[in-house]
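K.L.:
Sharing a model prediction with you, sequence too.
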Amino acid sequence: MSLVSSTPLLVEARKQGYGIVAFNVHTLEMLQAVVDAAAESRSPLILQTTVGTVKHLGIDYIVGAAQAAAKQASVPIALHLDHCQDFDLILQCMRAGYTSVMIDQSMHPFERNVEMTRKVVEVARALNVNVEAELGKVGGVEDDIRVEDGMETLADPEECRRFVELTGVPTLAPAIGTAHGIYKGEPNIDFARIEEIAGKVAVPLVLHGGSGIPEGQVRRCVSLGMAKMNVATELKNAFSLSLQESFTANPAELDPRSYMAAAKKVVKRMALEKMQLCGCTGKA
């Protein structure tokens, strides 16, 4: 099987009332672990890379690894570029084989966001690539994008309706009170806002800042129309802490295959838990 566009996967997820988990991966081992979890649980999967990871690993290496995984796995897999502000980089990724991209212009006025999103949608439509855009400002840090505490802006439901109508964007990430990174306290999610946006917007909605949201709140978000949940920091931290533990327990171990194997198990276990939580197991 080849990499697929995430658009039909997410449309079906919203229609059926479950969520697909999108995992940010930074190494081959992380990618392999979440793919193994998807294959084992029969879950559709979205692999994500940040702009920083694209610069670190290289587009062709990432696409090559994702394509190899898609050929071996018997579940649908999409490859998504997360939070990109650079139109040229988006074009490079689409041409190289990414099947989903996020144009993030949420820091700009509504009109500029509409203009840039529409521009990406026009190109992506011809290539059968999904497009995601954001309205409002999700707090926290995502690579070089930082929204300080108190500067978050929740998405306006009527603006969401207009935005989708004006751009034709097939997936929308509205800011509803979540944040990138690990929460210092209980997330302040505006469930009424999600419900109102979902009532005005037919396209699948995306939940950013999925790391550490209490299980009950995740399930409620999914039930209200969030068809995709991003998990980044939680997965990265679990992978890195496993490596630290391996070095602490066995400081003389110098074979990367040993400590990477342990980290892969940790990532796979977390991926399985998140897929179960969002209800996408058995949906491939």
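P.N.:
Noted; the coordinates are in hand. Numbers count the residues shown, from 1 in each chain.
K.L.:
From now on I want contacts and neighbour counts done on CA atoms only, so please keep to that.
P.N.:
Fine.
K.L.:
Give me the neighbour count for Leu224.
P.N.:
22 (other CA atoms under 10 Å).
K.L.:
I'd say it and Ala198 touch.
P.N.:
Yes: counting by CA atoms under 8 Å, Leu224 touches Ala198, with 7.0 Å between them.
K.L.:
roughly how far apart are the spatially most distant residue from the centre of the chain and Ser258?
P.N.:
The outermost residue of the chain, judged against the average C-alpha position, is Ala252 (36.6 Å), by CA atoms, centre = their mean. Using CA to CA, to the nearest Å, Ala252 is found at 12 Å from Ser258.
K.L.:
Presented hereafter is structure B, for comparison with structure A:
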Amino acid sequence: MEIGITGGVEDGVDNSGVASDKLYSTPQDTELVWNTLSPISEKFTIAAAFGNVHGVYKPGNVKLQPDLLDSFQKHLGAKLSIEKPFFFVFHGGSGSEKSDIDKAVSYGVVKMNVDTDTQWAYWEGLLKFYKAKEG
């Protein structure tokens, strides 16, 4: 379940001009998802927004707040007596600082999307091959 807005551009949808407060989910958002989905199964993932964006940006332009994920876990965990009730997905992870990734994983991220990094790595390989074979 994707909640909040992941900034940037993906699949022709441009969220780059969205108000910055919309780039962050709230404990109430995650609790609503839990209350809606947990009667079906407690095994689901949430892509909560914590300042993440699609694409790669210069360092400092993205204001990731992985500590929000911890606050979501603690907010609902205290009510349910479960340490980490959520399994999170990190959308828009390309170009993120390792320390932010480490924090996010420690707070319950079980899947991370890094499509832009993957595309650049692929392109770099093609370019090296092309230059090596160029006449």
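P.N.:
Everything's here; your move. The structure presented is a predicted model; accordingly, all values stated were derived computationally and were not measured.
K.L.:
still on that earlier bit, is the residue farthest from the centre of the first structure in a helix, a strand, or coil?
P.N.:
Look at Ala252 of the first structure: counting by DSSP: H, G, I helix; E, B strand; the rest coil, its state is coil.
K.L.:
Could you tell me how far stretch 203-215 of the first structure lies from the centre of the chain?
P.N.:
9 Å (CA atoms, centre = their mean, to the nearest Å).
K.L.:
tell me, it lands on which residues of the second structure?
P.N.:
On the basis of TM-score structural alignment, stretch 203-215 of the first structure is assigned to residues 86-98 in the second structure.
K.L.:
Endpoint to endpoint, that stretch covers what distance?
P.N.:
Stretch 86-98 of the second structure: ends 22 Å apart by CA to CA.
K.L.:
Show me which residues of it are buried.
P.N.:
Buried residues in stretch 86-98 of the second structure, counted by 16 or more other CA atoms under 10 Å: Phe86, Phe87, Phe88, Val89, Phe90, His91, Gly92, Gly93, Ser94, Gly95, Ser96.
K.L.:
now the residues you listed as JSON lines including secondary structure?
P.N.:
JSON lines is the format used below for the buried residues of stretch 86-98 of the second structure (three-state DSSP):
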{"residue": "Phe86", "secondary structure": "coil"}
{"residue": "Phe87", "secondary structure": "strand"}
{"residue": "Phe88", "secondary structure": "strand"}
{"residue": "Val89", "secondary structure": "strand"}
{"residue": "Phe90", "secondary structure": "strand"}
{"residue": "His91", "secondary structure": "coil"}
{"residue": "Gly92", "secondary structure": "coil"}
{"residue": "Gly93", "secondary structure": "coil"}
{"residue": "Ser94", "secondary structure": "coil"}
{"residue": "Gly95", "secondary structure": "coil"}
{"residue": "Ser96", "secondary structure": "coil"}
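K.L.:
The residue nearest in space to the middle of the second structure and Ser20 of the second structure: what is the separation?
P.N.:
By CA atoms, centre = their mean, the second structure has its centre lying nearest to Phe90, at 2.4 Å. Distance of Phe90 of the second structure to Ser20 of the second structure, computed by CA to CA: 18 Å.
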